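Enquirer: my questions are about this predicted structure, shown below with the sequence.
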Amino acid sequence: MADVLDLDLQTLPLDAWHRARSGRMVPFAGYHMPVQYEGIIAEHRWTRIHAGLFDVSHMGQLLIPLDQAEALEKLLPADLLAMNEARPKYSLLLNQTGGIVDDLMITKRADGWYMVVNGATKVGDMAVLDAAGVTFTYLEDQALLALQGPDAVAVIAAHAPGVADLSFMQAGAFALGGTEAWISRSGYTGEDGVEISLPAAAAEAVADLLLSDERVRPIGLGARDSLRLEAGLPLYGHDLDEQTTPVTADLLFAINKRRRTDGGFAGADRILAELEQGAVSKRIGFTVEGRQPVREGARILDVEGNEVGRVTSGGFSPSLEAPIGMGFVATALGAPGSALTLEQRGKLFRGTVTALPFVPHRYHRKGKA
């Protein structure tokens, strides 16, 4: 049966490249994807110290005409009218009840609104855009790579002059390895680094070019998940879903100032009411006593044993050498320092609410250390 199901999975442009480097391939978001090469902890630590190369070509890359801004603002709480060119912004695709359909990155470019959405939700996202009358082009012939870690920018700047001049959340078109690439100084690890959109046909040559630097190693999905968890970044389908609002998810920065006043986006009535009055629950980070992680789905209990929330992400932090997690609890119980009881498979664990991120972000912002 597994072999039959595997036939339904798509392959990445670098599928053979991953396998040639002993990438352990697993099903994820409808694709064969590498979960690890030499081991999750080793790959995690390498990325924190040097530079890791991630293949995230399963993500959906869309290009939307600039004249669609008004239609897009009905779905996103971003202030698109105030956006500067080549400045990526984190935003949210919302449903009519204020739930999060997807989280995404959107950039104003000369040729349109460039949007990167999650791989597991991209088909549904495109259906939402289509139903709202938003025209778009699915850039299915583009690959997407991420080079993350303290050495990442130095590595790529040797092949794409000018990239080092970018600050966090700035982007531009650059020549890289004989092709034109759209490179943004951003990522999903909490580290400095870049994300690279380039023609799929050029992905292998560029991956080889970057990997020729001894500071770079290929990194799989396993370390990508542990890195983003340490950075306190939510994962769609786990920490975010269509029942979660931006307020409960603690993503208030994604609701821009003009939109808080004018509204006009999907679910605005509920979201603006939560902004004013507070939400009944909130996303939190927590640490766990001992060494055993508490995984997604575990119950969070109050002192009387009543369920007051659920764990949505959990794992062992290679950087802190301790178990950490995120979840949702009643707002009154979510202050940093608050004690938690976590119940997993009938076993109780002691936890403490912790401010996010667990590991400080090291994004490159001009004028700041």
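Expert: Nice, thanks for sending it over.
Enquirer: from here on, just use CA atoms for contacts and neighbour counts.
Expert: OK.
Enquirer: and the residue nearest the centre of the chain, what is it in contact with?
Expert: Centroid-nearest residue in the chain: residue 188, 5.0 Å away (criterion: Cα atoms, centre = their mean). Applying Cα atoms under 8 Å, 6 or more residues apart in numbering to residue 188 gives the contacts 224, 227-228, 233.
Enquirer: one more time with 6 Å, if that's ok
Expert: residue 228 (Cα atoms under 6 Å, 6 or more residues apart in numbering).
Enquirer: also residue 58?
Expert: Per Cα under 6 Å, 6+ apart, neighbours of residue 58: residue 119.
Enquirer: one more: residue 341?
Expert: Residue 341 neighbours (Cα under 6 Å, 6+ apart): 300-301, 349-351.
Enquirer: what about 7 Å?
Expert: By Cα atoms under 7 Å, 6 or more residues apart in numbering, the contact list for residue 341 reads 300-302, 348-351.
Enquirer: just the buried residues out of the residues you listed, in ChimeraX syntax.
Expert: Here is the ChimeraX selection string for the buried members of the contacts of residue 341, based on 16 or more other Cα atoms under 10 Å:
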select :300,301,302,349,351
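Enquirer: and here's the other structure:
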Amino acid sequence: MTDAQGALKKTPLFALHNELGARMVPFAGFEMPVQYPLGVKKEHIHTREKAGLFDVSHMGQVKLFGANAAKALEDLVPVDIIDLPVGKQRYALFTNEQGGVMDDLMVTNYGDYIYVVVNAACKEQDIAHLRANLSADVELEVMDDAALVALQGPEAAAVMARFAPETTDMVFMDARAVKVDGVECLVSRSGYTGEDGFEISIPSADAERICRLLLNEPEVEAIGLGARDSLRLEAGLCLYGHDIDTTTTPLEASLIWAISKVRRADGERAGGFPGADVILGQIANKDWTRKRVGLVAEGRAPIREGAELFDADDNKIGVVTSGTFGPTAEKPVAMGYVATEFSALETQVFASVRGKKLPMTVVKMPLVEQRYYRG
């Protein structure tokens, strides 16, 4: 969202981005850094090899208070929130009555409250959805005075340990309130790149100072949205509004792993979330007509979002939803939807690009191995 005057919003790190020479672009109502002087490809590779620092303060951060907060949130997602242990994070989906995905989000149990991070483009609607559906005894606090950054890459843990030694024994999807250079932050060992790393919620007033400290470490470079997109695509991670949306069910999106067993047809807390009949019916009947798949192309020309996919007989069978050249994969990588009969690995399909049909192969995701730290 833009502000009341229609101007783009700025994150607490806006001045720092400009000082670092970032190219700023409009994104989800904010002025955001798409790249720095290093350039998208080098930023991508640096994150894979060392550590990158991303400003993701445009995301929505919310706290839910009250004894019934977990139950109230669980009623809106096909995920086990009630039994989410203190200090653990979980991926979740807001679904609609048609079984479509309204947004994907991260949920953390901090004991005294449930912490939720939602996508920037969906932030206003998600907060309205929560306010409309949470029970009266659940208090919702929007964290408007907090920045959010992600420190990602194989050397992120070593950097983080210098400022918060207690983070070294955290594993993937652990979360803690941790002091970073004396400032209390919410830290989770997670991210959106496929690499080990941390997401750090910092009070806005301290965000620039903490980020300068991290950027002063020799392993760390500032990384923009361009490399964030190529990193997450290689890691097989969905971008909301592109790879998943309100017309997509979790089954079509290959996200059945995100539906907790306890919420499925044979679980003690089965159903009860929006669109449960549709989603549980698809699971029971193995009944969906398209599927999200990974795709690679021959040559070096990237196949972009929106390219239509065809079979060998020139029948349209799907569409590319994300595509770029993968600097680590060293080939054009994409994901998209194909009719289920074309979703088997090694199936050849053809993308229509400027009147030419370019061959692509269905491949296993992630396209680059995920390296989350699991202990």
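Expert: It's in. This is a predicted model, so every value here is computed, not measured.
Enquirer: and residue 180 of structure 1, what does it touch?
Expert: 173-174, 198.
Enquirer: so it: helix, strand or coil?
Expert: Secondary structure, DSSP: H, G, I helix; E, B strand; the rest coil: residue 180 of structure 1 is strand.
Enquirer: structure 2: which residue goes with that one?
Expert: By TM-score structural alignment, residue 180 of structure 1 lines up with residue 184 in structure 2.
Enquirer: could you measure from that match over to residue 42 of structure 2?
Expert: Counting by Cα to Cα, to the nearest Å, the gap from residue 184 of structure 2 to residue 42 of structure 2 is 32 Å.
Enquirer: next: residue 124 of structure 2.
Expert: Residue 124 of structure 2 sits 34 Å away from residue 42 of structure 2, going by Cα to Cα.
Enquirer: one more: residue 252 of structure 2?
Expert: Residue 252 of structure 2 is 34 Å from residue 42 of structure 2, by Cα to Cα.
Enquirer: with residue 193 of structure 2 instead?
Expert: 15 Å.
Enquirer: tell me which of those two has more neighbours.
Expert: residue 193 (28 against 15; other Cα atoms under 10 Å).
Enquirer: check contacts around the counterpart of that one in structure 1.
Expert: Using TM-score structural alignment to pair residues, one finds that residue 193 of structure 2 aligns to residue 189 in structure 1. Going by Cα under 7 Å, 6+ apart, residue 189 of structure 1 touches 224, 227-228, 231.
Enquirer: give the buried subset of those residues as a ChimeraX selection command.
Expert: A single ChimeraX command selects the buried members of the contacts of residue 189 of structure 1 (16+ other Cα under 10 Å):
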select :224,227,228,231
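Enquirer: of the contacts of residue 341 of structure 1, closest to residue 321 of structure 1?
Expert: For the contacts of residue 341 of structure 1, the closest approach to residue 321 of structure 1 (Cα to Cα) belongs to residue 351, at 15.3 Å.
Enquirer: aligned to the closest one, what sits in structure 2?
Expert: Under the alignment by TM-score structural alignment, residue 351 of structure 1 pairs with residue 360 in structure 2.
Enquirer: just give the nearest non-adjacent residue to its match, would you?
Expert: residue 297 (4.4 Å; Cα to Cα, 6 or more residues apart in numbering).
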